[in-house]
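Undergrad: Provided below are the primary sequence and the corresponding predicted coordinates.
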Amino acid sequence: MKMRLLLAAKRYAEQIERGMSDDELSEALKKSLGIFGGSGGPGRIHVTRQGSGLKIWASHEIHNHVTAKPIFEGKATIEMARYIYNIGNPADMQLPLL
């Protein structure tokens, strides 16, 4: 998952630099997360991802994505991606502080 997201950050470097609207970021995340997948193993965090709905599950143990609630879903996934990768939103206009 980490490698997949790093590759996505490189693929979208220009858009990340200029900022992405929620719709643009949502589409980029859907492509990066893929249809469905995951990773995990002994001593590693188990992660499941689903592009549809921008859902991400994570736990220290094997989890059931059908019954477990995702740690990020929809708008929360977009907000966390903005925070982690420092992606601005061109629609957010900040007034000059001075």
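TA: Right, received. Where do you want to start?
Undergrad: For the rest of this, base every contact and every neighbour count on C-alpha atoms.
TA: Noted.
Undergrad: Quick check: Gly74 touching Lys55?
TA: Yes. In this structure, Gly74 is within contact of Lys55 by Cα atoms under 8 Å, at 6.6 Å.
Undergrad: The two: which has the busier surroundings?
TA: Ranked by neighbour count (other Cα atoms under 10 Å), Gly74 and Lys55 place Lys55 first, with 22 against 14.
Undergrad: putting a second one here so we can go through both:
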Amino acid sequence: MARQKRPLTPADKEAVFRIATKALPDRYAAKIAIGMTEDEFIAALGQILGIFGGSCGPDRLDVLHQAAGLKIWGGWHIVNHVTEKPVNQGIATLAMARLIYGISNPDDAQMALF
């Protein structure tokens, strides 16, 4: 049965991100607890995303990721990383990871509001 191309919902986009970065909370748990600077965080995400990788399967999202550019692609179809725009890329990938995994930046002078 051929896979149908359909748009990603916000929940799908979060699922794509979590699939691509699922090793981050385990591998960097100690660093996440105390916070990571931008440079540390970029290096950590690069290690997690790797040179190029992905996953897919029947009735599962197709997910591709690469450290260069911190890019993550996803879709309900077979994703073509050459012609399709990433779901997350660059600073948006960093922001999403900080939001989803609650990773603070010790260099950030902004006080916590809550």
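TA: That came through fine. Just so it is clear, the model here is predicted, and its values are computed rather than measured.
Undergrad: I'd like the TM-score for the two structures, please.
TA: Here the superposed chains carry a TM-score of 0.88, computed using TM-score structural alignment, normalised by the length of structure 1; 96 aligned residues with a Cα RMSD of 1.8 Å.
Undergrad: Trace Leu45 of structure 2 over to structure 1, please.
TA: In structure 1, the residue matched to Leu45 of structure 2 (TM-score structural alignment) is Leu29.
Undergrad: Please apply the same query to Ala67 of structure 2.
TA: In structure 1, Ala67 of structure 2 lands on Gly51 (TM-score structural alignment).
Undergrad: buried sites along stretch 62-78 of structure 2?
TA: Buried residues in stretch 62-78 of structure 2, counted by 16 or more other Cα atoms under 10 Å: 62-67, 70-78.
Undergrad: Hmm, I typed the wrong one, I wanted stretch 20-29 of structure 2.
TA: Across stretch 20-29 of structure 2, burial judged by 16+ other Cα under 10 Å covers 20-21, 24.
Undergrad: In helices, which of those residues appear?
TA: 20, 24 (DSSP state H).
Undergrad: is it true that Ala8 of structure 1 touches Gly34?
TA: No. Using Cα under 8 Å, Ala8 of structure 1 is not in contact with Gly34, being 11.2 Å away.
Undergrad: Once you drop chain neighbours, what's closest to the most centrally placed residue in structure 2?
TA: What sits nearest the mean C-alpha location of structure 2, by Cα atoms, centre = their mean, is Phe17, with 3.9 Å. Spatial nearest neighbour of Phe17 of structure 2, chain neighbours left out: Ile72 (7.1 Å); criterion: Cα to Cα, 6 or more residues apart in numbering.
Undergrad: after superposition, how close is the host helix or strand of that neighbour to structure 1?
TA: Element membership for Ile72 of structure 2 (DSSP states H and E) is strand 71-75. For strand 71-75 of structure 2, the mean distance to aligned residues of structure 1 following superposition is 0.3 Å (mean Cα distance after the TM-score superposition for structure 1).
Undergrad: Good, wrapping up.
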